[in-house]
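A.B. asks: Return a 3D structure for these sequence lines:
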Amino acid sequence: MYYFLTILIDTGAGFFSMFPFLILLEILARKEIPYIPLKHLIGDGIFCFFLSAILALTGVPSFYEMRLPSGWNVAPFQSILADPIQSLGKILLFLPMGFLLPLLFRKYQKPSRCLLYGLSFSLTVEIWQLFSFRSMSVDDLLLNMLGMAAGFGLFSLWRLLWPPTAEVMSLSDQTLSSLPAMLELESGFLTAAACAGALFMTSAVRGWIWRIFL
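C.D. replies: From the prediction side, this is the model:
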């Protein structure tokens, strides 16, 4: 029970830590992007929550907790075979991301783009972990990419079975054509906000939440 409470608090702290950066993005973008459908904004919120969950569960350090790199494991399949349950967890961790990206952003409906995003984000997390008590692992990259591929596969199956619903939370081509080109970078802005929150604010917000519970 305590473990799940810790996960919930860490994820919530990461999610709320994004808000100042999301508000800043909103202020900067409002003049250029006057209107975005509510259903897409709700999807953005879900996407941000899962970004926060990944950063919380992988234990990336804040700016104030960083220390010298601890090391890396470049030999593949060692930890996968040693702990299959943990390996399954690392696959499931990135599965929602592989599903949400093409659901929210049409440019990621190409598998190569979706997997490239997953690789970039997973690699960022692994390098980030070097500056904590954790180490970088090739196995983690492989498992995270497998999770992304599984999530994209689920989206593709959903789009095949129920085509209209697969586009319900993404911006239509007509909407995209009427909005500035900077909206193409929306997923990057949201990812940057999640990383900035984890780097500078999550540690403090986590402490405040724990004080409320204790």
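A.B. asks: Every contact and neighbour count from this point should use C-alpha atoms.
C.D. replies: Noted.
A.B. asks: In the host helix or strand of Leu154, which of the residues would be classed as buried?
C.D. replies: Assigned by DSSP states H and E, Leu154 belongs to helix 138-161. Neighbour counts over helix 138-161 (16 or more other CA atoms under 10 Å) mark 138-156 as buried.
A.B. asks: Could I get the full set of helices for the chain?
C.D. replies: 2-17, 19-29, 38-57, 78-82, 84-104, 111-129, 138-161, 173-177, 186-200, 202-213 (DSSP state H).
A.B. asks: mind checking which of those is nearest Pro69?
C.D. replies: With CA to CA as the measure, helix 111-129 is the member of the helices of the chain nearest Pro69 (8.1 Å).
A.B. asks: Just want the angle from that closest one to helix 138-161.
C.D. replies: Compare the direction of helix 111-129 with that of helix 138-161 by axes from the mean of the first three to the mean of the last three CA atoms, to 10 degrees and you get 150 degrees.
A.B. asks: rewinding a little: I'd like to know which elements the helix holding Leu154 is packed against.
C.D. replies: helix 78-82, helix 84-104, helix 111-129 (3 or more CA pairs under 8 Å, 6 or more residues apart in numbering; DSSP states H and E).
A.B. asks: Buried deepest among those helices, which one?
C.D. replies: Of those, the one with the most neighbours on average (mean count of other CA atoms under 10 Å) is helix 84-104, at a mean of 21.
A.B. asks: To check against the first, give me the structure of this:
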Amino acid sequence: MNEFILKSYELLTVLLPAAAVLFLLRKAYASKRLSLPPGHFLWLVLFAAYIGAIFYLTGAGTVYHISLYGLEIRSAQVNLLPFSREVDFAAYLQNILLFLPLGMLLPLIWPSLRRLSFTVLSGFSLSLLIEASQLLNNRRTDVDDLILNTLGALLGYCLFLLLRPALRRIKYQSAGLFKSEPFLYTGALFLGHFLLFNEFGLARLLYHF
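C.D. replies: So this is what the prediction gives:
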């Protein structure tokens, strides 16, 4: 039960900023005498849940880790030489698959930014944010993860292009009226998790230590 509460809390730190951005988007659309399409709203909720899953699976760092580990960066914690360690095909595949949905969701949700360069840069930027945050929680920050995550986003975009004829038959509603929307939205999700997720604080309350 406690484990469920911790996972729900982590997801909530992503969904709360998502809700705030969606509220602002509704107002922005209304100011242009438009309504936020229900389909677009649902895709954004799905995107937020997916990003939350990425943060959980990668162990993204938060501001609260500073009080636990300080700001000291240990050389053994950082790998800047691509593929200089023993090859781990299972880990490589996991890193690629983790960002594969990102490469598909970005062009699907935001058609106005349906470009390979945008998708690859977005995958690279999100992975870089996560790897940088891991400097705070004593996890390994690895350039291999950065490369493989970016590759996953690229392959996801290619998969989207392959499935595009089939996706046209799906009556989904998407919009993306503002070109800055994906940047603001993803940034808000990251900041929400970074500033609101205090895993050890809640664990102390749940386990009384």
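A.B. asks: TM-score for the pair, please.
C.D. replies: Between these two chains, after superposing, the TM-score reads 0.80 (TM-score structural alignment, normalised by the length of structure 2); 195 aligned residues with a CA RMSD of 2.8 Å.
A.B. asks: and the helices and strands packed on helix 138-161 of structure 1 as JSON lines, adding distance to Ser187 of structure 1?
C.D. replies: Formatted as JSON lines, these follow (distance: least, CA to CA, whole Å):
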{"stretch": "helix 78-82", "distance to Ser187 of structure 1": "30"}
{"stretch": "helix 84-104", "distance to Ser187 of structure 1": "8"}
{"stretch": "helix 111-129", "distance to Ser187 of structure 1": "10"}
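A.B. asks: of all those helices, which lies closest to Ile7 of structure 1?
C.D. replies: Evaluated with CA to CA, these place helix 84-104 nearest to Ile7 of structure 1, the distance being 12.7 Å.
A.B. asks: what angle sits between that closest one and helix 111-129?
C.D. replies: Computed by the same axes, to 10 degrees, the angle between helix 84-104 of structure 1 and helix 111-129 is 130 degrees.
A.B. asks: whereabouts in structure 2 does helix 84-104 of structure 1 align?
C.D. replies: Mapping helix 84-104 of structure 1 onto structure 2 (TM-score structural alignment) gives residues 89-109.
A.B. asks: Give me the mean deviation of that stretch from structure 1.
C.D. replies: Overlaying structure 1 shows stretch 89-109 of structure 2 at a mean distance of 0.7 Å from the equivalent residues (mean CA distance after the TM-score superposition for structure 1).
A.B. asks: What is the neighbour count of Met18 of structure 1?
C.D. replies: Residues contacting Met18 of structure 1 under the criterion other CA atoms under 10 Å number 25.
A.B. asks: ah, wrong one, I meant Gly39 of structure 2
C.D. replies: 15.
A.B. asks: Same question for Phe50 of structure 1.
C.D. replies: Neighbour tally, Phe50 of structure 1, other CA under 10 Å: 20.
A.B. asks: Same check on Ala204 of structure 1?
C.D. replies: 13.
A.B. asks: and if you look at Tyr56 of structure 2?
C.D. replies: 15.
A.B. asks: Which residue is the nearest non-sequential neighbour of it?
C.D. replies: In space, and not counting its chain neighbours, Tyr56 of structure 2 is closest to Glu10: 7.6 Å by CA to CA, 6 or more residues apart in numbering.
A.B. asks: again, but for Ser174 of structure 2
C.D. replies: His40 (4.4 Å).
A.B. asks: Please report the distance of the residue positioned nearest the centre of structure 2 from Phe83 of structure 2.
C.D. replies: Nearest to the mean C-alpha position of structure 2, by CA atoms, centre = their mean, lies Ile51 at 3.3 Å. The spacing between Ile51 of structure 2 and Phe83 of structure 2, counted by CA to CA, to the nearest Å, is 26 Å.
A.B. asks: In structure 1, what residue corresponds to the residue nearest to Tyr56 of structure 2?
C.D. replies: Glu10 of structure 2 maps onto Gly14 in structure 1, by TM-score structural alignment.
A.B. asks: looking at it, its match is touching Ser52, isn't it?
C.D. replies: Yes. The pair Gly14 of structure 1 and Ser52 passes the contact test of CA atoms under 8 Å, sitting 5.0 Å apart.
A.B. asks: out of those two, which sits in the more crowded spot?
C.D. replies: Gly14 (31 against 28).
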